[in-house]
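> build me a structure from this.
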Amino acid sequence: MRTTGIKPPAPDTRRVWPPWGRDLLLAGAVAAGGVGAVLAFTDVNSPLRGPFMLFFLLASPAAAIGAALHGLEPASRLVVALAGAFAVNLLVAQAMLAAHRWSPSGGVAAVAALSLLMFLPVLVQRLRSRTARRRAS
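The predicted model follows:
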């Protein structure tokens, strides 16, 4: 019996998303989060206010944490980002309740500010690496 060795697996040609699908999904998530923030700040009595605001409160810190964890596998990054988003929301709610300053629009503003603060170091690092690559070439 003769063995020829182990053959490498054939490349996987299946695509889960079409080329434009990921961008469309991201644009929809940003739009839904923006609608949730606007509905929270304008104090509109709409049945969509609660779900969109909840989406913003979960997606905003999760996106900021997920951007910082670019070295992890996608599934691990998703789990850690969602757990971090829950932690950020719970800490904001606890701090606002302890200070007797709870309001839905205040909670959205605090979570948005914390998400922005978590995303800024990632943005600065990406801009620095882009500038370094331009200088090198």
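
> from now on I want contacts and neighbour counts done on CA atoms only, so please keep to that.
Will do.

> now the strand or helix carrying Gly36, how far from the centre of its chain.
According to DSSP states H and E, Gly36 maps onto helix 21-42. Its chain's C-alpha centre and that of helix 21-42 lie 12 Å apart, by Cα atoms, centre = their mean, to the nearest Å.

> also stretch 32-45?
Distance, centroid of stretch 32-45 to centroid of chain: 18 Å (Cα atoms, centre = their mean).

> following up with a second sequence; could you model it the same way so I can compare the two?
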Amino acid sequence: MPPTDREFTGHDGPLPFSTSNSVRATTRSAQTAVAVGAASAICAAGTVLTLTHLASPVRAPFTLFYLFVAPTLAVALLLPDADPLGRAVLATAAGVTLDLVLAAGMLALRMWSVDGGLVAVTVVSAALCLLPPLRRVIRGGGATAERGTGEPCSEHVNHVQV
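From the prediction side, this is the model:
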């Protein structure tokens, strides 16, 4: 049986937070950080090994991991309000489709190379990652009177005379 709040604190009174929930949240965020760090390291290693043409038994799996993860995460960033399961399915399908379309286009143009494919996926994924911040800048307009109110400053209001 797991320990109770009384065993942790020594009293029965109400706690401002649940010890078990905060521990779970901290553990979950730490696990997520470790997973993201490991995925980033694998992607970086795969890219470096491929672009430098170093012979290694992990070059192909790490590169394939990168080619799968980079466009998938880039597309997932474009869907912030979607249902998590739907977002994962759509981002995965779009990421694989993006890889296939880039490869088919490079083959059709007789420009295919392993390095070129990796660079093309990197450029397109980076461009997709830049779309959400760019959209915020464009939609945000100019300066506002009070941050977050959406009302323009008097100096930015266009006065139209009829």
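
> which residues does the helix holding Gly36 of structure 1 contact?
Helix 21-42 of structure 1 is contacted from outside by 49-56, 59-60, 104-105, 108, using Cα atoms under 8 Å, 6 or more residues apart in numbering.

> quick check: it aligns to which part of structure 2?
Mapped onto structure 2 using TM-score structural alignment, helix 21-42 of structure 1 covers residues 31-52.

> got the angle between the longest helix seen in structure 1 and helix 21-42?
Looking across structure 1 with DSSP state H, the single longest helix is helix 104-136. For helix 104-136 of structure 1 against helix 21-42, the angle between stretch directions is 140 degrees (axes from the mean of the first three to the mean of the last three Cα atoms, to 10 degrees).

> which parts of helix 104-136 of structure 1 are buried?
105-112, 114-115, 118-119, 122 (16 or more other Cα atoms under 10 Å).

> can you check stretch 58-67 of structure 2 too?
Those would be 59, 62-63, 65-67, for stretch 58-67 of structure 2 by 16+ other Cα under 10 Å.

> also stretch 38-50 of structure 1?
38-40, 49.

> spatially central residue in structure 1, please.
Nearest to the geometric centre of structure 1 sits Ala63, at 1.2 Å (Cα atoms, centre = their mean).

> counterpart of it in structure 2?
Using TM-score structural alignment, Ala63 of structure 1 sits opposite Leu73 in structure 2.

> quick check: closest non-adjacent residue to that match.
Ala91 (7.0 Å; Cα to Cα, 6 or more residues apart in numbering).
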